[in-house]
Structures are given as C-alpha cells and as structure tokens.
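Colleague: The sequence and its predicted three-dimensional model are supplied below.
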Amino acid sequence: MFNAIVINKDEQGYRAGLTAVDEQQLPAGDVTVKVLASTLNYKDALAISGKSPVVRTFPMVPGIDLVGEVLHSDSVRFQSGDKVLLNGFGVGENHWGGLAEKARLNSAWLLPLPAAFTPEQAMAIGTAGYTAMLSILALQKHGITAEHGEILVTGANGGVGSYAVRLLSKLGYTVVACTGRPNESDYLKQLGAAEILPREQLSAAGKPLQKERWAGVIDCVGSHTLANACASTRYGGAVAACGLAQGMDFPVTVAPFILRGVTLYGIDSVMRPLADRSKAWQHLSELLQPADVDQIASVISLEQVVATATRLLQGDIRGRVIVKI
C-alpha cells in the first residue's frame, strides 16, 4: 500500500483526497518508481478542483511532474536506483501521476535527473521552468537578442512567469513583468524585472494595433492580454504563448501579423519530444543556481496538496510549489 492524492467521479460526485492505494492498482508501464518529489501546478489544481475537464479517466492520481528513484525497470534505458525526471506526456490527466508515493510509467516519457539538481530543486523548476525555457528558446530561435529591446512577461507571479523573468534576466534581457499583484513587485524585481506593469493595462479589450514596444513576449495568460501583447509587439518581433490563466479565447485581428510581421509561437510542453526536453533541461542546468530555485519555490507535504490547490486557483500562491514525498 502507498499514499496518493486520488480523484474520483461517480454517483457521489467529483472529489479528491489523500487515499491509501494498493500497488496492484498502478497502471501499466515498464518502469516503477518511488516518487521523491512532485509539484502542484495550475493544471493539477484544476484537476483536483474539477473546475476544468483536465482528467480524462477515473480514478486518477494527479501530478504532471515528478522525480523518482527506479524500483523496477523492464527498459534498457534505466536500472534500479536511477533517478528519473518526468514532465507532462498526459501523466496526471489520463495516466496516474506524481502526487503519490509510487508511480508506474512508460520509460519513453522519462529523462535522467540532471546532475546539477536535487529532486526537490528539479521539481521547484518542473514544468513551469521547463516551459519558460522552451519559450525563451523560441524567441532566441527567432533571432531576438538582448539588444533588440524589452521582453514582456505576462502572468509574471506564476510559476512559468517567475522563471521566465529570472531566466531572461540571467541572459541579459530587459524584462517588463506584467502582474495583477502589485504587492509582489519587490519579488519580481528581485527576480530581475526592470519594470512592473499592472495587469489592467493589458487585460481589457484594446485596439487592433497599438504603439510598438516589445521585442518579444512570453505570455502565460491568453485572452485579451495575449491580443494586446501581439498588438504592441514591434515589427518583426515574436510572441511565445504558453498559458491561459485569463482564458482560452484570443480576440485579436490579423493586423499585427500581416502589417508588422509579428510571429506567434505556440509552446506545448506536454508532448514535446525528448530531444527538445533534454535541450531545455541542459540550458536550465547551466543557468540556474540553487539560490534561484529557492527564491521561486515553497515546500508542502502530500497531506497539504488539496487545500493548497484551492489557494493556487484563488491566486494566493506565488512561484512554485514543491510537494516533498
């Protein structure tokens, strides 16, 4: 038996809680791990609350991130005792995830844990830092350097936004952080933001074309915020869209794209090939120090997950939440 956060949906309704689970209930997979650390992401909180149809099958163990120690492997890629890292691949949505003491997984989803990080540090980074790095790599591939001008990061107090601000700053970019929590301005400036922009300046309907300002954008919000970011991106600039905290809608015209040559990159972190994941984590290993990670993360136990998920959806959590198993 082992403990896990289990989500159920049946005649009794939708519910999530800490539950004792028999190991025989673990889903199919060629690698079984002892989970050392996981995270609580926005998507996990949506799954736990039932406020969005994240979970596909029930019962489900949420948790889109984990670091584990291999207990048993039928894969030639891994042996017992290896430390492995997982982000996404539908885990926590349609395959049992990391908010548990044990997990059984497909070896094709796993990377070796980078030597630069402890399990807790890797999970402090997690899907959020990995997604931020993928977004930055998209801007760099577009040719945007620090000399091109300001980079806007929306939803800057969240996990992806926090890492985007920190990583961009370390790479020498001038970062403008957009947030709905002005009381967190000092936190964002400590991460490296040169300026704080109130959310209200971007979150309402705006003009199809606005004054050119941003060389590039990392948007974690969607909806009107993403539309306004595109409308105010400079000629030939790029926008990396990786989140939907404000909404899935995109009320924009084609004007920024055909009159200013703006490029919109969609950043998917869930099904990204292993080669892209390895590249992103290599960059993270080179750029981040323990102090960077500690500044962005807080730690909770498995028992605290459900209550913390509610606070996360209410916008009361900044940065990253590590779940130490």
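Modeller: Received it, and whenever you're ready, just let me know what you need.
Colleague: CA only for contacts and neighbour counts going forward, please
Modeller: Fine.
Colleague: Residue 311 reaches residue 305, doesn't it?
Modeller: No - with contact defined as Cα atoms under 8 Å, residue 311 does not reach residue 305; the gap is 10.0 Å.
Colleague: more neighbours, those two?
Modeller: Comparing residue 311 with residue 305 by other Cα atoms under 10 Å, the one with more neighbours is residue 305, at 23 against 12.
Colleague: Next up, the contacts around the residue nearest in space to the middle of the chain.
Modeller: Most central in the chain under Cα atoms, centre = their mean is residue 128, positioned 2.5 Å from the mean C-alpha point. Under the criterion of Cα atoms under 8 Å, 6 or more residues apart in numbering, the contact list for residue 128 reads 41, 159, 160, 163, 320.
Colleague: correct me, but the third one touches residue 136?
Modeller: It stands for residue 160. No - using Cα under 8 Å, residue 160 is not in contact with residue 136, being 11.1 Å away.
Colleague: Of these two, give the one with the bigger neighbour count.
Modeller: For residue 160 versus residue 136, neighbours defined as other Cα under 10 Å are more numerous around residue 160 (30 against 22).
Colleague: separation between that one and residue 267?
Modeller: With the distance defined as Cα to Cα, to the nearest Å, residue 160 ends up 12 Å from residue 267.
Colleague: where do the strands sit along the stretch 101-250 of the chain?
Modeller: For the stretch 101-250 of the chain, applying DSSP state E, counting those that start in this stretch gives strands covering 102-105, 111-112, 151-153, 175-179, 195-198, 214-219, 233-241.
Colleague: I'd like those strands as CSV, with mean neighbour count and distance to residue 47 appended.
Modeller: Below are these laid out as CSV (neighbours: other Cα atoms under 10 Å; distance: least, Cα to Cα, whole Å):
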stretch, mean neighbour count, distance to residue 47
strand 102-105, 25, 18
strand 111-112, 18, 25
strand 151-153, 30, 26
strand 175-179, 26, 24
strand 195-198, 18, 29
strand 214-219, 28, 22
strand 233-241, 24, 22
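Colleague: try this one side by side with the last:
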Amino acid sequence: MKLFPALYVEKTEGSFSMRVRELALGELPPLATGNGPTAELLVEVGYSSVNYKDALACSPDGKVVRQYPIVPGIDLAGTVVESESPAFRPGDKVLATGYELGVARSGGYAKYARVPADWAVRLPEGLSAREAMVYGTAGFTAALSVLALQDGGVRPDSGPVLVTGASGGVGSLAVAMLAKLGYEAVASSGKEDMRGTLMGLGASKVISREELMTDPAKPLGRQLWAGAVDCVGGPQLASVLGTVRYGGTVAASGLTGGTLLPATVLPFILRGIRLIGIDSVYAPMEIRQRIWPLLAGAWKPSGLAAMAEDIALDEIPAAVQRMLQGESRGRLVVKL
C-alpha cells in the first residue's frame, strides 16, 4: 500500500513535535497497553472530528496520551478495507468513537487506521460518514445525556430543560437534539456572539452563565428546570442542582468549570433529584448500537450537516490551539 498522510505527534524529554507526514501501515504506532482485542479492521478514514480531548492530545501538557508517538483523533468514520472479524467485510461503512483511539492507539487523523472490531459500529442507514463525524464523541455524549433525561422521566411536557456550556460541541448538539424531540431547551453560554446560532439550533432562549449562579449560602433556589444537560461542572453545576424541579434529572459530562462540586445533599434528599454521570469513552456496545440509529433517525436535527466546518489535516494544529484558548465555535470535521 502507498504512503498516506497522518498527523504525527512525538514527544521526548525536552521536545514535542506535531506535523503532517507520510506514513506506511507498518509505521502506525502500536496500542500502548499491548493487550487490546486481536480481531482488527483496517479502515480507510473518510472523516474525523475535533474534540477537546483531541486538543489535549495535541498539546505537550495535555496528559491524555499514554505513549508516544501517536496519531491523535478519538473519532473516525470510513470504509473497511481489511477485516479479521466475521462481523465486518471489506466495503462496510463503520464509525468508531472513544475507547483508546487517539490516546493509546493511533486514531482518526490519518487516511488509514487499524481499529479493533469490538470498537466499531456499523454506520446506520440515514447517516453519512461526514454526518457521523459532525456528531462524533460530542454528539454521542449529548445523546447519552438526552437518553439519561428520558430514562429519568423527563418528558417534553415536563418543563424547560437547561443546557450549560451550550456553545461547545456537546452543548450545541444537545440543544439541537432536545429541540428536535420537542423539549423546551434553554441554552446557557458565556459567549454572547453564539446567541443567534443557539436560537437557530432550536433554543427557546439563551441565558448567561451569571444568571445561573446562586448564592452558595442558599443551596436550594427556585425550582426552574425539569432537567439539565451540564457540560461545565464545578460551582455552576452546584447552582444548577439547587434549581432543578422536584424529581428532575441532571446529566453531567463536563469539567470546564472545575472538577470540585461545592454542593450539599439537600437537592437530592428534599427534592429527589438525580445526578447522572455521562461517560462516552467506554460506553457499552449495546448502548452505542441503541444510540447511533436514533442519531440517524428520530433524533437527527434537520440542519446537522451545516453544524460543522470542514478542515484539513494541516489545519488541526491551529484549530486545537483555538479550542484550548476557549476561542472555538461549533463543530470541526476533519476531511481526510
């Protein structure tokens, strides 16, 4: 097979480099743990995406990569070229998100990738490879959050649902999904220039981060939200918990506001609310096979394709820098 382009990241003591270079299949860095599944797929990657975890993998101080060198990219969608698994054949369209991709095993920022068959999901009918990467890990996380609300009894007629950090990938896609499903989605963002975009995605209104913050001395506030998709964490999540209606559910997936949660037990024991943690990295395959057909069908926003901008491999370094500096907007799809 000919050489193919990849974003190649190397780090040694005292040096760090990130560049697009030509690779041969034998040069793809191996799985860091060395004990992954044996049945593999060789996938010709059509598209990947840019997530915050990818930005960390492309940073010398990101602390998510387990072993260098690495080809980052925690998401990919493409076509099976070779298969060691009876579950897939050459020509099958597949996607993969999370697991060890892009941190312990070379991922989607290359024209070809080796993917354990146990990590791959067949691309569902009604979803193109590019659309799958408009979602990517961000969309999958948003969908897991919406599913947690539904499983917690939050229905479209239950009342308004808050989405914090709504200008990010998870938040913006959660707003769009909730709106598609008939929920009254209230978006919270610290980026005033995103107001029009969020309203266009279906938000009933957009509020500032400051409007969410309550007096820490008053752990219970007015009962405002039937549920919430929290992409921020920290003190803001603590404030949100104190304003969720009786029996409501909060799905938490983010930590941009901090990892500490300065909250009390009062919202839980006096209002019976639920706080559900959302992990998209190791979500069981049965959940993935449940979620992706929904994202291809009933949950698919009408404007999904327009929610992302396409970039090339050599544009990733600048894109991840903007993301780490809090300057990114919306979703970025990497076109291979």
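Modeller: Received the coordinates, thanks. These numbers were taken from a predicted model, which means no experiment stands behind them.
Colleague: TM value for the aligned chains?
Modeller: Once the chains are laid over each other, their TM-score by TM-score structural alignment, normalised by the length of structure 1 reads 0.96; 325 aligned residues with a Cα RMSD of 1.6 Å.
Colleague: returning to what we had before: between residue 160 and residue 267 of structure 1, what contacts are shared?
Modeller: A shared contact of residue 160 of structure 1 and residue 267, defined by Cα under 8 Å, 6+ apart, is any residue touching both; here these are residue 131.
Colleague: aligned partner of residue 19 of structure 2 in structure 1?
Modeller: Taking TM-score structural alignment as the alignment basis, one finds that residue 19 of structure 2 is matched in structure 1 by residue 17.
Colleague: Repeat that for residue 293 of structure 2.
Modeller: Under the alignment (TM-score structural alignment), residue 293 of structure 2 maps onto residue 282.
Colleague: likewise residue 179 of structure 2?
Modeller: The pairwise alignment with structure 1 assigns residue 179 of structure 2 to residue 169, based on TM-score structural alignment.
Colleague: Its match: neighbouring residues, count only.
Modeller: Around residue 169 of structure 1 sit 18 other residues, with neighbours defined as other Cα under 10 Å.
Colleague: Repeat that for residue 22 of structure 1.
Modeller: The tally of other residues near residue 22 of structure 1 (other Cα under 10 Å) stands at 10.
Colleague: Can you tell me how far it is from residue 255 of structure 1?
Modeller: Distance of residue 22 of structure 1 to residue 255 of structure 1, given as Cα to Cα: 56 Å.
Colleague: what's the answer for residue 189 of structure 1, then?
Modeller: When Cα to Cα is applied, the distance between residue 189 of structure 1 and residue 255 of structure 1 equals 33 Å.
Colleague: higher neighbour count, these two?
Modeller: Each of residue 189 of structure 1 and residue 255 had its neighbours counted (other Cα under 10 Å), and the higher figure belongs to residue 189 (17 against 14).
Colleague: quick one: contacts for that one?
Modeller: With contact taken as Cα under 8 Å, 6+ apart, residue 189 of structure 1 is in contact with 195, 196.
Colleague: What does it correspond to in structure 2?
Modeller: Looking across to structure 2 (by TM-score structural alignment), residue 189 of structure 1 lines up with residue 199.
Colleague: same thing with residue 217 of structure 1?
Modeller: Under the pairing rule here (TM-score structural alignment), the equivalent of residue 217 of structure 1 within structure 2 is residue 228.
Colleague: Quick check, that match in contact with residue 159.
Modeller: No - between residue 228 of structure 2 and residue 159 there is no contact under Cα under 8 Å: 10.8 Å.
Colleague: what number of residues lie near the spatially closest residue to the match of residue 293 of structure 2 that is not a sequence neighbour?
Modeller: Counting by Cα to Cα, 6 or more residues apart in numbering, the nearest residue to residue 282 of structure 1 once its immediate chain neighbours are dropped is residue 114, at 7.7 Å. Other residues within reach of residue 114 of structure 1 by the criterion other Cα under 10 Å amount to 17.
Colleague: do the same with residue 227 of structure 1
Modeller: Residues contacting residue 227 of structure 1 under the criterion other Cα under 10 Å number 25.
Colleague: Residue 292 of structure 1 too?
Modeller: When neighbours are defined as other Cα under 10 Å, residue 292 of structure 1 has 17 of them.
Colleague: how about it, what does it touch?
Modeller: Taking Cα under 8 Å, 6+ apart as the test, what residue 292 of structure 1 contacts is residue 166.
Colleague: and the gap between it and residue 169 of structure 1?
Modeller: Distance, residue 292 of structure 1 to residue 169 of structure 1, by Cα to Cα: 11 Å.
Colleague: which of the contacts of residue 128 of structure 1 does structure 2 keep?
Modeller: Among the contacts of residue 128 of structure 1, the contacts conserved in structure 2 (both residues aligned by TM-score structural alignment, their matches' Cα atoms under 8 Å) are 41, 159, 160, 163.
Colleague: Distance of the aligned partner of the third one in structure 2 relative to residue 176 of structure 2?
Modeller: With TM-score structural alignment as the criterion, residue 160 of structure 1 lines up with residue 170 in structure 2. Taking Cα to Cα as the criterion, residue 170 of structure 2 is separated from residue 176 of structure 2 by 10 Å.
Colleague: ok, now residue 298 of structure 2?
Modeller: Between residue 298 of structure 2 and residue 176 of structure 2 the distance is 12 Å, computed by Cα to Cα.
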